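> Sequence and predicted structure below; questions after.
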Amino acid sequence: MDVSEATRSSREADAETETESARRGGPVKVWVDLASPSHPFFFKALTDTLSNVETEVTVREKTETVPLAEEVGFDFETVGKDYENPTLRKVGIPMRTAQLTVSAPSADVALSSRNAMCILAAKARGTPSIHFTDNDICAYVDDLKAEELYHRLEAQATHNVVPEAFETSVLTDRGADSDSVHTYDGYKEDVYVAEFEPDPTFPDRLPFDGEEFIVVRPEALSATYVDADGSIVPDILAGAAERGINVVYLPRSGDDEQFADGVPSENVYVPEEALDGLELAWHARCMLTGSGTMAREAARMETPAVSFFPSTRISVDQALIDEGEIFHSRDAEEILDYVESLTDDDVTPDLTRAKRVRREVAELTADLVNESVE
């Protein structure tokens, strides 16, 4: 694909979405709260579509969230942090909610994603909130009480914006008015994938001399929502090496690094520094992951994607599997057979669909902002 042509068509296709304040001359004050690493990309892509808004940003210290907020160009204030210790984490969420209630910027409307802290703080301050989520896992896993509580808190938002595949009853059954839940035809990842501009020189940074590669990311085995006896990644890596398939392997932790032990280093590359996930998805022959986000990112740019997520899947993942956009299996040989079956026509990334979804979400957001400030 001609990258420069794709980029040019992107700029021509994307138009700024006016808020009501732009038409009447005064800016809307928008407070954006970033609580997790995926949020900077999503909200930068979204707020860049809104004209004549004055954006104030707060960020929680959680893994790479702060540096990523810097990377995308947000000016922000850091408020609160996430804790690795489970006991401290329980305290950290209400503590940060209180901090936001006191110190959040004055705003006409608050924007957040999967973030009950911002919703509750905005409610306490009398600020309308627009909340974005795509995780409805408690609709499928009844014993996850923490997830059920989180959905009860998310239901307190003035507006919830969700993909059409989302099980909206997890919000309406927990207090949200059905008129406050708004759907769009696409997925959250479309919003930021749509403005991605691929670097054609990116593969030169990998030690494969320009040869094709796949990406492998392991399961989050320590997460409460994951039910698995172990990882299938060692079998995937060993099988890929046997078949001569080059792999960029992205361990989640030091424990995951051992999965590559004994696998020929000329086939498996474990980067010492973080690599751009969207660049990997664009240039890879296939994206393989034990979780959801990277598979969805690849699928929405029409790169072949494999999920080997070991537990009950949220509805957006299941929808993409049912639609054939993501291949799901827990069998390493079956997965590698799928990778080898891909043709060059299968591996042709494209952003046209993502751009359409981004425009739809931007227009919906502008309408909700208008409604909030009327």
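Happy to help now that I have it.
> Only C-alpha atoms from now on, for both contacts and neighbour counts.
Fine.
> Wait, residue 269 touches residue 247, no?
Yes: using Cα atoms under 8 Å, residue 269 is in contact with residue 247, at 6.1 Å.
> neighbour count winner among those two?
Neighbour comparison, residue 269 and residue 247: the larger count goes to residue 247, with 26 against 19 (by other Cα atoms under 10 Å).
> can you pull the contacts of the more buried one?
213-216, 237, 240, 267-269 (Cα atoms under 8 Å, 6 or more residues apart in numbering).
> mind running it again at 10 Å?
208, 212-216, 236-237, 240-241, 265-270, 284, 286-288 (Cα atoms under 10 Å, 6 or more residues apart in numbering).
> okay, pairing it with this:
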Amino acid sequence: MAGKYDFWVDITSPPQVFFFTPIIKELVKKGYSVYVTVRDRGETVALAKKYLSNFSITGSDSPHSILKISKTVARTLALSLKVPDYDICLCSELPMGVAVSKIKRRRSLIFLDNDLKVYEPGMFQKLEVKVKTLSNYVIVPKVAVKSFGKVVPEEKIIHYDGYKEHISISIFRPDPSELNNIPFSEFVVIRPEALSAMYVREKKSIVPDLIKRFYRENVNVVYLPRKGDFEYLSKSFIKKYDNIFIPDGAVDGLNISYYAKAVLTGSGTMAREASLLGTTAVSFFPSKKLLAVDIDLISKKRLFHSRDVNEIINHVLSNWNKKRLPEFDVCKKIVKNLTEEITNHLDGA
């Protein structure tokens, strides 16, 4: 589509494909034009090909800190030259879209829910937070308003009821055929810690110990690796255990989470998604400080957090057949309300 777009959406990680797809669909349904860019990171491009009809691939990521910074800067400059004219940018967590919008003198709305990142030390982290606050509006879950309000001007904060993951699962419907390639009828899902992330200080994974314990308990594991994580889960280790299955290529994380007996992850997204899908959810995020959204889910007994392998195994086994009803109706309502909020800022220009 030539000419000026109403919205530019910048997608930088696999979970953002699920998050932005329902928003994009709702915007297009309302008659707005949307230009989408995708960063080549992990399964992001593969998932985008599955869920989005049209997008442009720009830039990539690296697990190494120095390269990560240089690639971020390079991608921001490339986007400033490549992205066609638009009215409002929508992005999440990484504020490359905010920076480009400042260069182009366009408006931006950034979605945030990781309130831990805005308090992290380090020059690059502080710079990232500064760029985020340059956005015209910062959209956060209601339960995180107090935390973000310490660094983001109050007049810039827009909040919504629920969690970012409500939006991700709003258009999801279970499809058992997606499990045809999985060799187990019953299984748990494990996604490792994001040890290369700058806001993660601990650099030791508990995944090997979890797999060993599940093996002793005769529990099958569908393992969803992060790019380059064989450095702490070697191929020789995997060969020792016949209860591990690693899918080839990208998988539908929502579908596999829905049918799993439990989802265990070293970061928060998959655990929150699993919780809202009614599946037993465990976070072994490597920190005693947790996101406001995770604290809220824990208080509602929808999420279990621990770095103790014995505690985790006991929790999973004691909740083996305790599937809850998914929150599909709530998700649709949140997407509708949030999209109306977004379009109000365009139409009110």
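Everything's here; your move. Every value quoted in this text rests on a predicted model; they were computed, and no experiment measured them.
> Quick check: TM-score for this pair?
The TM-score (TM-score structural alignment, normalised by the length of the second structure) is 0.88; 340 aligned residues with a Cα RMSD of 2.5 Å.
> returning to what we had before: filter the contacts of residue 247 of the first structure to the buried ones?
Among these, those classed as buried by 16 or more other Cα atoms under 10 Å are 208, 213-216, 236-237, 240-241, 267-269, 284, 286-288.
> Keep only those of the residues you listed that are in strands.
Judged by DSSP state E, these include 214-216, 268-269, 286-288 as members of strands.
> What residue in the second structure is paired with residue 234 of the first structure?
The alignment partner of residue 234 of the first structure in the second structure, by TM-score structural alignment, is residue 208.
> separation between that match and residue 234 of the second structure?
From residue 208 of the second structure across to residue 234 of the second structure, the span is 9 Å (Cα to Cα, to the nearest Å).
> Out of these two, name the residue with the larger neighbour count.
Neighbour count, other Cα under 10 Å: between residue 208 of the second structure and residue 234, residue 208 has more, with 14 against 11.
> which secondary structure element contains the more buried one?
Residue 208 of the second structure is located in helix 207-216, with elements delineated by DSSP states H and E.
> what does that helix contact?
The contact list for helix 207-216 of the second structure, computed with Cα under 10 Å, 6+ apart, reads 188, 190-193, 217-221, 223, 232-234, 237-238, 240-244, 264-266, 284, 308-310, 312-313, 317.
> Helices along the second structure, start to end?
Assigned by DSSP state H, the second structure shows helices spanning 14-29, 44-51, 65-82, 96-104, 123-132, 145-148, 164-168, 207-216, 235-239, 253-259, 269-276, 292-299, 309-318, 328-347.
> could you give the angle of the second one to helix 14-29?
Just to be clear, that refers to helix 44-51 of the second structure. Using axes from the mean of the first three to the mean of the last three Cα atoms, to 10 degrees, the inter-axis angle of helix 44-51 of the second structure relative to helix 14-29 is 30 degrees.
> Just give the nearest non-adjacent residue to residue 152 of the second structure, would you?
In space, and not counting its chain neighbours, residue 152 of the second structure is closest to residue 133: 5.9 Å by Cα to Cα, 6 or more residues apart in numbering.
> Which residues lie in contact with the counterpart of that neighbour in the first structure in this structure?
Under the alignment (TM-score structural alignment), residue 133 of the second structure pairs with residue 155 in the first structure. Listed by Cα under 10 Å, 6+ apart, the contact partners of residue 155 of the first structure are 116, 119, 131, 149, 170-177, 180-181.
> Quick one, which of those residues are buried?
116, 119, 131, 170-172, 174-177, 180-181.
> for stretch 354-372 of the first structure, the distance to its chain's centre please.
In terms of Cα atoms, centre = their mean, to the nearest Å, the centre of stretch 354-372 of the first structure is set 18 Å apart from its chain centre.
> can you pull the buried residues of it?
Buried residues in stretch 354-372 of the first structure, counted by 16+ other Cα under 10 Å: 354-366, 368-370, 372.
> What of stretch 245-264 of the second structure?
245, 253-264.
> just stretch 106-124 of the first structure next, same as before
Applying 16+ other Cα under 10 Å to stretch 106-124 of the first structure flags 107-123 as buried.
> do stretch 26-39 of the second structure as well
26-27, 33-39.
> Show me those residues that map onto strands.
Counting by DSSP E, the buried residues of stretch 26-39 of the second structure place 34-39 in strands.
> Now check the second structure for the residue matching residue 64 of the first structure.
Checking TM-score structural alignment: residue 64 of the first structure goes with residue 43.
> Sorry, slip of the keys, the one I care about is residue 218 of the first structure.
Counting by TM-score structural alignment, residue 218 of the first structure lines up with residue 192 in the second structure.
> With residue 192 of the first structure instead?
Using TM-score structural alignment, residue 192 of the first structure sits opposite residue 168 in the second structure.
> can you pull the contacts of its match?
Taking Cα under 10 Å, 6+ apart, we find residue 168 of the second structure in contact with 15-23, 254, 269, 273, 331, 335.
> What subset of these is buried?
Buried subset of these (neighbour count, 16+ other Cα under 10 Å): 15-23, 254, 269, 273, 331, 335.
> of all those residues, which comes closest to residue 77 of the second structure?
Minimum distance to residue 77 of the second structure across those is 21.2 Å, recorded for residue 16 (Cα to Cα).
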